[in-house]
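In: quick one, fold the following:
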Amino acid sequence: MTFEIWTIYVATVFALMSTPGPSQLLMLSNSGAHGLRKSLLTAAGDLSANSLQMLAAGLGVAAILAMSAAALAVIKWIGVAYLIWLGIRMIRRAKLNAPRGDVPERSVSLRNLWVQGFLTSAANPKAVVFFAALFPQFISADHAFWPQFLILSATYIIMDGIFLSSYGAGASWIAARFKGAAKVWIERIGGSFMIVAAILLGLKSIARQ
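Out: Sure, this is the predicted structure:
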């Protein structure tokens, strides 16, 4: 792989990530509600799904999955339903019933945060299309496969990690400055972000049909 091809790949990934999608909205939601440190598990789940998608693309499995409309539809709509359920639950739990207007910190399973990130990324049609159709185009048949694959994969993971962490840090910084009633509204907005993320996934799935 030449440096020129790598820079084109970086520009392509940057363009892909520049528009906020379901994963970024989920990161905003979890960071605002639970803080940056815990929400990094959401980013880890997202990146775990990306790693598997890249491996599948490198081995040619992604192209087969992309042609299996039924299998992809099941994965996508499970992700949509899961995010809607999480968003509604977060909105319903945000209540002004704590003494002196303080909202108690809600315990959250780190495993659940990871699963949220994983499912959202795995169900995102944009990611499926990118890894199935575009990712293999940057791997040259004239060079060894695994060094190219590792460079491209590491580049994507690092860039995506920076984007997600930036979104999370911004949301966490804003949420930390709100208390009482304002904190409740932060949680409600976070739940709404999850529902919007689910709607985006659903619309993208419909558009692909």
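In: only C-alpha atoms from now on, for both contacts and neighbour counts.
Out: Noted.
In: distance of Ile174 from Ala123?
Out: Distance of Ile174 to Ala123, given as C-alpha to C-alpha, to the nearest Å: 29 Å.
In: quick test: name the residue nearest the centre of this protein.
Out: Ser23 (2.5 Å; C-alpha atoms, centre = their mean).
In: what does the helix or strand that residue falls within rub up against?
Out: Assessed by DSSP states H and E, Ser23 sits inside helix 22-34. Identification of contacts with helix 22-34 by C-alpha atoms under 8 Å, 6 or more residues apart in numbering yields 36, 38-39, 42-43, 46, 106, 108, 113, 117, 120-121, 124, 164, 167-172, 174-176, 186-187, 189-191, 193-194, 196-198, 200-201.
In: past that helix, which element shows up next along the chain?
Out: helix 36-59.
In: list the buried ones in the helix or strand that that next one is followed by?
Out: Note on helix 36-59: by DSSP H and E, the next helix or strand toward the C-terminus is helix 61-67. Neighbour counts over helix 61-67 (16 or more other C-alpha atoms under 10 Å) mark Ala62, Ala63, Leu65, Ala66 as buried.
In: close enough to count as contact, the third one and Ala71?
Out: Yes: in terms of C-alpha atoms under 8 Å, Leu65 counts as a neighbour of Ala71; the distance is 7.4 Å.
In: here's the other one to compare against:
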Amino acid sequence: MSLDIWLIYIATVFLFMITPGPSHLLMLSNSMTHGYKRSLATAAGDLSANALQMLAAGLGLAAILVASQDAMTIIKWLGVSYLVWMGVKMWRQADTVKSGQKAAGSASLKVLWAQGFITSAANPKAVVFFAALFPQFIDPNHAFWPQFLILSICYIIIDALFLNFYGASASWLSRRLKGHAKVLIHKIGAVFLVGAAIILSMKTLRDSA
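Out: All right, here's what the predicted structure looks like:
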């Protein structure tokens, strides 16, 4: 892989990341309500799912997922339902949040990691995306796996940077709001979760059309 091709790939991924997806909205929500440091578990869950999806693409499993449309659709709608359930639950809890209370204790790191993993895994077509994206930048005259590894690591690093940016920004805003504003932040977090579910559902409906 030449330097020029690698730079084009980096630019392509950055452009793809500019528009927030479900995982980024989830990161915003969890950082607002649980704090930036704890929200890193959510980012880790998202990146873990991405790593598995990339591996599946590299092993040629994309064709299997494409052939199994029913299974793919079920997984997607389960992910959508999970996000809606979390959003509704967070909205109902918002009025119980008082100034000075620590919201971080409401969810364990394991739960936050699972939220990130499930949200990312709810889009199994990501495997197809990686399977379609990576070959555009892989030189067939060189070994496949070293190039594939470089592309995967770069994607994960860029995604991690965006997740951290969204998380740090949301946490910075949350720390500066007190009293009733804390309740508002909790509700905004709930809206972000439902927004992530809407994005996933729109993608699912579009893919099913």
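In: any chance you could compute the TM-score here?
Out: The TM-score (TM-score structural alignment, normalised by the length of structure 1) is 0.93; 207 aligned residues with a C-alpha RMSD of 1.6 Å.
In: which residues in structure 2 form helices?
Out: All helices of structure 2, identified by DSSP state H, fall at 3-18, 22-34, 36-58, 62-67, 69-94, 109-121, 126-133, 144-175, 180-208.
In: for the fourth one, give me the average deviation versus structure 1.
Out: Average distance, helix 62-67 of structure 2 versus aligned residues of structure 1 after superposition (mean C-alpha distance after the TM-score superposition for structure 1): 2.3 Å.
In: out of the helices of structure 2, which is closest to Gly100 of structure 2?
Out: helix 180-208 (9.2 Å; C-alpha to C-alpha).
In: check the mean deviation of stretch 146-154 of structure 1 from structure 2.
Out: Relative to structure 2, stretch 146-154 of structure 1 is 1.0 Å off (mean C-alpha distance after the TM-score superposition for structure 1).
In: Trp146 of structure 1: neighbour count?
Out: Here the count is done by other C-alpha atoms under 10 Å, and Trp146 of structure 1 has 11 residues near it.
In: residue in structure 2 paired with it?
Out: Aligned by TM-score structural alignment, Trp146 of structure 1 pairs with Trp145 of structure 2.
In: gap between that match and Leu173 of structure 2?
Out: 42 Å.
In: same check on Gln53 of structure 2?
Out: 33 Å.
In: of Ile174 and Ala123 of structure 1, who's got more company?
Out: Neighbours per residue, other C-alpha under 10 Å: of Ile174 of structure 1 and Ala123, the larger number sits with Ala123, 25 against 12.
In: neighbours around the closest residue to that one other than its chain neighbours, how many?
Out: Of all residues not flanking Ala123 of structure 1 in the chain, Lys76 sits nearest, at 4.2 Å (C-alpha to C-alpha, 6 or more residues apart in numbering). By other C-alpha under 10 Å, 24 other residues sit near Lys76 of structure 1.
In: kindly report the same for Lys204 of structure 1.
Out: Count around Lys204 of structure 1 with other C-alpha under 10 Å applied: 15.
In: what sits against it?
Out: Lys204 of structure 1 touches Asn124, Pro125, Lys126, counting by C-alpha under 8 Å, 6+ apart.
In: got a winner among those residues for most neighbours?
Out: In terms of neighbour count, Asn124 stands highest of these at 26 neighbours, by other C-alpha under 10 Å.
In: ok, that one touching Ile75?
Out: No: counting by C-alpha under 8 Å, Asn124 of structure 1 sits too far from Ile75 to count as a contact (9.1 Å).
In: so who does Val128 of structure 2 touch?
Out: Ala57, Ala62, Ala63, Leu65, Val66.
In: so Lys183 of structure 1 touches Val103, yeah?
Out: Yes: using C-alpha under 8 Å, Lys183 of structure 1 makes contact with Val103 at a distance of 7.0 Å.
In: what about the two, which has more around it?
Out: Shown here are Lys183 of structure 1 and Val103; by other C-alpha under 10 Å, Lys183 has more neighbours (23 against 18).
In: so how far is Gly101 of structure 1 from the more buried one?
Out: 10 Å.
In: ok, the closest residue to Leu65 of structure 2 other than its chain neighbours to Val80 of structure 2 distance?
Out: Nearest-residue entry for Leu65 of structure 2: Met72, 6.8 Å, with adjacent residues in sequence omitted and distances by C-alpha to C-alpha, 6+ apart. Going from Met72 of structure 2 to Val80 of structure 2 by C-alpha to C-alpha gives 13 Å.
In: likewise Ala126 of structure 2?
Out: On the measure of C-alpha to C-alpha, Ala126 of structure 2 and Val80 of structure 2 end up 15 Å apart.
In: give me the more crowded residue out of the two.
Out: Between Ala126 of structure 2 and Val80, counting by other C-alpha under 10 Å, Val80 is the more crowded of the two (26 against 19).
In: surely that one touches Ile198?
Out: Yes: using C-alpha under 8 Å, Val80 of structure 2 is in contact with Ile198, at 7.4 Å.
In: circling back: point out the most buried one among the helices of structure 2.
Out: The highest average neighbour count among the helices of structure 2, using mean count of other C-alpha atoms under 10 Å, belongs to helix 22-34 at a mean of 28.
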